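[1] next one to model:
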Amino acid sequence: MLKTQAAQPARFGLSRRTGLWNRILKSRHLYIMIAPGLLYFALFKYLPMWGVMIAFKDYLPFRGFWSSPWVGFKHFDRFFHDPVFWLLFKNTFVLAVYNIAFFFPIPILVALMLNELRLEWFKRSIQTAIYIPHFVSWVVVVGIVYTFFSSEGGIFTKMMADAGMPQFNFLMSNDWFRPMIILEVIWKESGWGTIIFLAALSGVDPTLYEAAKIDGASRFRQLWHITLPAIRSTIVILFILRLGSFLDTGFEQIFLMLNSTNREVGEVFDTYVYVNGVQQGQFSFSTAVGLFKSVIGLCLVLAANQAAKKLGEQGVY
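    Next comes the predicted model:
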């Protein structure tokens, strides 16, 4: 009796392992397809995470990663007590809020407008036109901005002069730095951001619209009661994921737009890390700053995901 009872769990565990192995063999082609993606994340996302250890060390290249002395939270303490910390935090936070408030809704609105177009050739033409800026590098985008707004021969500046308006240097203005950053992001990335929302809209059952038309619902009512609820979960998930990179304001764009006159409003964590880590060789200190940003992003994701679940949404996990 005891032998039988002891053998049953062993056979049960063996059958479970055999069943799992059989399912893996049955879906082996799918696992082979996802293997490159898993390998990419393992090599370039998870393995480099060991590098954050130098935020707690005084990293010396000639002594190596493991032999450098531990200093605990020395670099964090130095960063938080640095007078420039609050300036960096303010500039980064304001740009991040502007991104969420002004950029995040734009792809949703564009996707909703594209979804209302009935001429397929016209819809595809518009999609192609607004996708193209995504493939243009930030160097080219900033170059275009300088071509239009430079005080020395800029197209827009010359138009203002020809119209008898006083010349104004947008590129040197503290007041115009943040709006120009957001407008550049909107122009470059809004079209690309519509892809996921258009994919979600393609899954809406057409019979819902037909039933709404029979009931006399206007296009706006259909949009409000059918289209938006259908993509609400997608919006929530993308919003939560966006919060994960809340403090990532884009190094390349801001670095190219910075100059000596707008640095007071344009210096952010990313440019500060570049100056201290790459130019000055303070690897441990710059890693501590980057780790601080990552922890803030993680906390925001966890908080937003919990809030989404309390409001009845699924969240990301």
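
[2] contacts and neighbour counts: CA atoms only from here.
    OK.

[3] quick one: contacts for His75?
    Counting by CA atoms under 8 Å, 6 or more residues apart in numbering, His75 touches 55-56, 284-285, 288.

[4] any idea which of those is closest to Gln127?
    Ala288 (41.2 Å; CA to CA).

[5] okay but the closest one is in contact with Asp77, surely?
    No. Using CA atoms under 8 Å, Ala288 is not in contact with Asp77; the gap is 9.8 Å.

[6] ok, those two, which is more surrounded?
    Ala288 (25 against 11; other CA atoms under 10 Å).

[7] what helix or strand is the more buried one on?
    helix 283-310 (DSSP states H and E).

[8] what is that helix packed up against?
    The contact analysis (3 or more CA pairs under 8 Å, 6 or more residues apart in numbering; DSSP states H and E) places helix 283-310 against helix 74-80, helix 228-244, helix 269-273.

[9] quick check: next helix or strand after the first one?
    This points to helix 74-80. Assigned by DSSP H and E, the successor of helix 74-80 is helix 84-98.

[10] residues in contact with that following helix?
    Outside helix 84-98, the residues within contact range by CA under 8 Å, 6+ apart are 79, 178, 182, 246-249, 264-269.

[11] selection in ChimeraX covering whichever of these are buried, please.
    A single ChimeraX command selects the buried members of these (16 or more other CA atoms under 10 Å):
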select :79,178,182,246,247,248,249,265,266,267,268,269
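
[12] pick out the most distant pair among the contacts of helix 84-98.
    Top of the distance list for these (CA to CA): Phe79 and Ile182, 27.6 Å.

[13] from Tyr131, how far out is Phe73?
    44 Å (CA to CA, to the nearest Å).

[14] likewise for Tyr40?
    With distances taken as CA to CA, Tyr40 is found 26 Å from Tyr131.

[15] looking at these two, which has the bigger crowd around it?
    Tyr131 (20 against 11).

[16] let me see the contact set for the more buried one.
    189, 191-192.

[17] let's see it at 7 Å
    Going by CA atoms under 7 Å, 6 or more residues apart in numbering, Tyr131 touches 191-192.

[18] and Val94, how many neighbours does it have?
    Val94, neighbours per other CA under 10 Å, totals 16.

[19] quick one: end-to-end distance for stretch 234-253.
    OK, stretch 234-253 end separation, CA to CA: 28 Å.

[20] please state the offset of the one helix or strand Pro179 maps to from the chain centre?
    Following DSSP H and E, the helix or strand that holds Pro179 is helix 174-201. Put simply, helix 174-201 sits 11 Å off its chain's centre (CA atoms, centre = their mean, to the nearest Å).

[21] another for comparison:
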Amino acid sequence: MSKKYKQADLALGGAVRNKKPLGQRIWNSRGYYLMFLPVFIFVIIMYYWPMLGVRYSFYSYKLKNIHWVGLENFQIMFAKAEFWSALRNTLIISIAKLLINTFAAVIISVFLNEMGNIIAKKAFQTVIYLPHFMSYAVVAAIFTLFLSNSSTGFINETLKEWGVISTSIDFLHSTKMWRPIFYLINMWKETGWGTVIFLATLAGINPEIYEAADIDGATRLQKIWYVTVPELANTIIIVLILNIAKVLNIFEPVFVLYNSRVYDVADVISTYIYRQTFLQFIPDYGYTTAVGLFKSVVGGILMLLSNFASKKVRGRGII
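    Purely as a prediction, here's the structure:
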């Protein structure tokens, strides 16, 4: 064996001999583990402990009347028109919200990238980022006040003053208007924050590409269409893929804005579970657990599909 390999072998042996026992290494790093402990406990309690309740989806669980029913809860679920309506609304609202917010973020990112005035650019970014840090409850209160059909409704009163309408419009109680209003409110709240990832992508574009386009006589719009947009395409696809896995998880944005008059167009899986659990005189916890289990299984499948698509597009998965 050469001298070089002998030295390497000795070094490796020394490293193995000097390796401390696991318990001692944990004790030496106890400060880090103590900082991690609250997060670990939170995850166990909030995400893993509830999994033990999955068994109730096979029971009829009405207060003290608890008995095994097998797959009956799932049969009832699939037979209910309310469930299918909630599932359809979940897919429509979540996918539409994702597409609208993503492409609005792309447009605003391109606009910001083209702004030459740095002060104006920073000011505009600050303004559009702020809504993201507001809770949905506050956002709902603001827009409910603006869209109210009472004398406090700013939009209705303004339209009356301008002679556009003669009677107030009940915006948030209209099945035709609820979804468009919901999309606009969500776009206002989340689009600004969504521009962060696209602006980061734009910052990484090689300036020489734009210089070459200038030499070829390209206009600003041509540079946007033939240089900027293609550079963003991969990021757009990744953002869409990563968010597809979460389409069934929508709750709070809908919950704070909807009401019984728009259940047909606004009730989603999570709000449906909430209503069946807390707004029934004698709730069947077994049935709502079955609906929750269905949502979790479908969400898991979507996560795996998103992970597979992510590996195909960017070479690595999301899990």
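
[22] let me know the closest of the contacts of helix 84-98 of structure 1 to Gly143 of structure 1.
    Distance to Gly143 of structure 1 across the contacts of helix 84-98 of structure 1 (CA to CA) is lowest for Ile182, with 15.9 Å.

[23] ok, for that closest one, nearest residue in space, not its chain neighbours?
    In space, and not counting its chain neighbours, Ile182 of structure 1 is closest to Asn99: 6.6 Å by CA to CA, 6 or more residues apart in numbering.

[24] from Leu247 of structure 1, how far off is the one you found?
    10 Å.

[25] cool, and Trp66 of structure 1?
    Taking CA to CA, one finds Trp66 of structure 1 at 30 Å from Leu247 of structure 1.

[26] swap in Val236 of structure 1?
    19 Å.

[27] distance of the counterpart of Ile95 of structure 2 in structure 1 from Phe177 of structure 1?
    Aligned by TM-score structural alignment, Ile95 of structure 2 pairs with Val97 of structure 1. According to CA to CA, Val97 of structure 1 stands 15 Å off from Phe177 of structure 1.

[28] who has more neighbours out of the two?
    Using other CA under 10 Å as the criterion, Val97 of structure 1 and Phe177 rank with Phe177 on top: 19 against 13.

[29] show the contacting residues for the more buried one.
    Per CA under 7 Å, 6+ apart, neighbours of Phe177 of structure 1: 171, 262.

[30] the contacts of His75 of structure 1, buried ones only, as a ChimeraX selection?
    Buried residues among those (16+ other CA under 10 Å), as a ChimeraX selection:
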select :55,56,284,285,288
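
[31] and of the contacts of His75 of structure 1, the nearest to Lys123 of structure 1?
    Relative to Lys123 of structure 1, the closest of those is Ala288; by CA to CA it sits at 46.8 Å.

[32] show me what that closest one aligns to in structure 2.
    So Ala288 of structure 1 corresponds to Ala290, using TM-score structural alignment.

[33] show me the contacts for the residue lying closest to its match once chain neighbours are set aside.
    Closest residue to Ala290 of structure 2 apart from its sequence neighbours, by CA to CA, 6+ apart: Ser57 at 4.3 Å. Contacts for Ser57 of structure 2 (CA under 7 Å, 6+ apart) come out as 73, 286-287, 289-290.

[34] try 6 Å this time
    Listed by CA atoms under 6 Å, 6 or more residues apart in numbering, the contact set of Ser57 of structure 2 reads 286, 289-290.

[35] picking up where we left off before, now for the contacts of His75 of structure 1: which two are most distant?
    Spatial extent of these (CA to CA) is set by the pair Phe56 and Phe285 at 8.9 Å.

[36] which of the contacts of His75 of structure 1 still touch in structure 2?
    Using both residues aligned by TM-score structural alignment, their matches' CA atoms under 8 Å, structure 2 keeps these contacts from these: 55-56, 284-285, 288.

[37] tabulate those residues in a markdown table, adding columns for distance to Glu152 of structure 1.
    As requested, those are exported to a markdown table (distance: CA to CA, whole Å):
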| residue | distance to Glu152 of structure 1 |
| --- | --- |
| Ala55 | 44 |
| Phe56 | 48 |
| Ser284 | 41 |
| Phe285 | 39 |
| Ala288 | 41 |
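
[38] and Ser233 of structure 1, what's its match in structure 2?
    So Ser233 of structure 1 corresponds to Asn234, using TM-score structural alignment.

[39] what is in contact with Phe56 and Phe285 of structure 1 at once?
    The contact lists of Phe56 of structure 1 and Phe285 share no entry, where a contact means CA under 6 Å, 6+ apart.

[40] related to what we said a few turns ago, list just the nearest of the contacts of His75 of structure 1 to Asn259 of structure 1.
    Nearest to Asn259 of structure 1 among the contacts of His75 of structure 1 is Phe285, at 24.0 Å by CA to CA.

[41] show me what contacts the closest one?
    Contacts of Phe285 of structure 1 by CA under 6 Å, 6+ apart are His75.

[42] next: Tyr272 of structure 2.
    The contact partners of Tyr272 of structure 2, by CA under 6 Å, 6+ apart, come to none.

[43] distance of it relative to Ile165 of structure 2?
    In this view, Tyr272 of structure 2 and Ile165 of structure 2 are 35 Å apart by CA to CA.

[44] then Leu99 of structure 2?
    For Leu99 of structure 2 relative to Ile165 of structure 2 (CA to CA), the value is 32 Å.

[45] again, but for Ala309 of structure 2
    Taking CA to CA as the measure, Ala309 of structure 2 falls 49 Å from Ile165 of structure 2.

[46] those two: who's more crowded?
    Ala309 (19 against 13).

[47] how about the more buried one: what's its closest non-neighbour residue?
    Nearest non-adjacent residue to Ala309 of structure 2 (CA to CA, 6+ apart): Ile241, at 7.0 Å.

[48] run a quick neighbour tally on the one you found.
    21.

[49] Leu99 of structure 2 versus that one, what's the distance?
    11 Å.

[50] one more: Leu91 of structure 2?
    From Leu91 of structure 2 to Leu99 of structure 2 the distance is 12 Å (CA to CA).

[51] what do you get for Phe83 of structure 2?
    24 Å.

[52] for Val139 of structure 2, same thing?
    Applying CA to CA, the value for Val139 of structure 2 to Leu99 of structure 2 is 21 Å.

[53] try Ala120 of structure 2
    Distance from Ala120 of structure 2 to Leu99 of structure 2, by CA to CA: 28 Å.

[54] that'll do, ta.
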